[in-house]
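1. mind folding the following:
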Amino acid sequence: MSPEPTVSDWFVSSYSGGNNNNCVEVRFTNHGTEVRDTKNRTAGTLAFGTDRWSAFLRALRG
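-> This next block holds a predicted model:
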């Protein structure tokens, strides 16, 4: 039996749009990062592997 993956709590991304409700939540897992819409949390998540998430963050920082 394999251990359960470690999952952090969801948190609001620092790159979200502030007070205009354009927010996403992020959490880290053993397999990478998951992202979901704060206005529709049950609609599903986007999952990114560690390499892809790191590349995304580098692109945001320019």
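2. contacts and neighbour counts: CA atoms only from here.
-> Noted.
3. which residue sits closest to residue 31, ignoring its sequence neighbours?
-> Distances taken as C-alpha to C-alpha, 6 or more residues apart in numbering place residue 49 nearest to residue 31, at 6.0 Å, with adjacent residues excluded.
4. list the contacts of residue 32.
-> By C-alpha atoms under 8 Å, 6 or more residues apart in numbering, the contact list for residue 32 reads 47-50, 53.
5. could you also give me the structure for this second sequence? I'd like to compare it with the first:
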Amino acid sequence: MTVDLSNADWFKSSRSGGDKNCVEVAFLTDGAVGIRDSKNPAGPALVVDPVAWDSFLASVARA
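-> As a prediction, this is how the structure comes out:
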């Protein structure tokens, strides 16, 4: 599956401290979530469905 991320609105957590070693996230129009490395914004990105994203966040919160 190919997703056009050229107009995605990427953001970092407010807790990132402005460092370039962060994960960036974009909520896409179809409900999917884009995830990329802030050090390489032109590089590859993961795209996951909202259920997978919610599951990931729940796992992180439990850790």
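6. picking up where we left off before, next up, the contacts around the residue nearest to residue 31 of the first structure.
-> For residue 49 of the first structure, the contact set (C-alpha under 8 Å, 6+ apart) comprises 31-33.
7. what's it aligned with over in the second structure?
-> Per TM-score structural alignment, the equivalent position to residue 49 of the first structure in the second structure is residue 49.
8. so that match versus residue 40 of the second structure, what's the distance?
-> The spacing between residue 49 of the second structure and residue 40 of the second structure, counted by C-alpha to C-alpha, to the nearest Å, is 22 Å.
9. strands of the second structure, residue ranges please.
-> Assigned strands in the second structure, in chain order: 23-27, 33-37, 45-48 (criterion: DSSP state E).
10. save the ones you listed as CSV, and put in distance to residue 16 of the second structure and mean neighbour count too.
-> As requested, these are arranged in CSV below (distance: least, C-alpha to C-alpha, whole Å; neighbours: other C-alpha atoms under 10 Å):
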stretch, distance to residue 16 of the second structure, mean neighbour count
strand 23-27, 9, 18
strand 33-37, 13, 20
strand 45-48, 19, 16
